[in-house]
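S.K.: can't give you the sequence, but here's the structure:
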């Protein structure tokens, strides 16, 4: 039973830290554009070919 007095506050602190980190990432614009990074390499290649 005494383990709960240690494990529960640690779990709550870690969970709160994860929620805080997620909120800071969302407010900072980390998740604004999810499509462009995956195709950026292809877009850059097309731009290089057009300019040649």
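M.R.: Here it is on my side, so go on. Since we're looking at a predicted model, the values are computed, not measured.

S.K.: switch to C-alpha atoms for all contacts and neighbour counts from now on
M.R.: Noted.

S.K.: quick one, what contacts residue 21?
M.R.: Residues near residue 21 by C-alpha atoms under 8 Å, 6 or more residues apart in numbering: none.

S.K.: kindly report the same for the one 5 residues further on.
M.R.: Residue 26 is in contact with residue 32, counting by C-alpha under 8 Å, 6+ apart.

S.K.: next up, a structure to set beside the first:
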């Protein structure tokens, strides 16, 4: 029963950290242009390739 006194706050803390990380990523524009990123994969642009 003593382990619950440790695990319950620990799991709540991890959950709050995950929500905070998600909120931070939203506020910093991580999801601004998902359609553009998906289309960029299909473009065959020689400038995007690494140098040999």
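M.R.: Nice, thanks for sending it over. Note that the coordinates shown come from a computational prediction; the quantities given were computed from them, not determined experimentally.

S.K.: and the TM-score between them?
M.R.: Superposed pair, TM-score by TM-score structural alignment, normalised by the length of the first structure: 0.75. Supporting alignment: 46 aligned residues with a C-alpha RMSD of 1.8 Å.

S.K.: mean deviation (superposed) between the longest helix that the first structure contains and the second structure, please.
M.R.: In the first structure, ranked by residue count with DSSP state H as the criterion, the top helix is helix 2-27. By mean C-alpha distance after the TM-score superposition for the first structure, the fitted helix 2-27 of the first structure averages 0.4 Å away from its aligned residues in the second structure.

S.K.: that helix: which residues count as buried?
M.R.: Across helix 2-27 of the first structure, burial judged by 16 or more other C-alpha atoms under 10 Å covers no residue at all.

S.K.: after that helix, next one along is what?
M.R.: helix 36-51 (DSSP states H and E).
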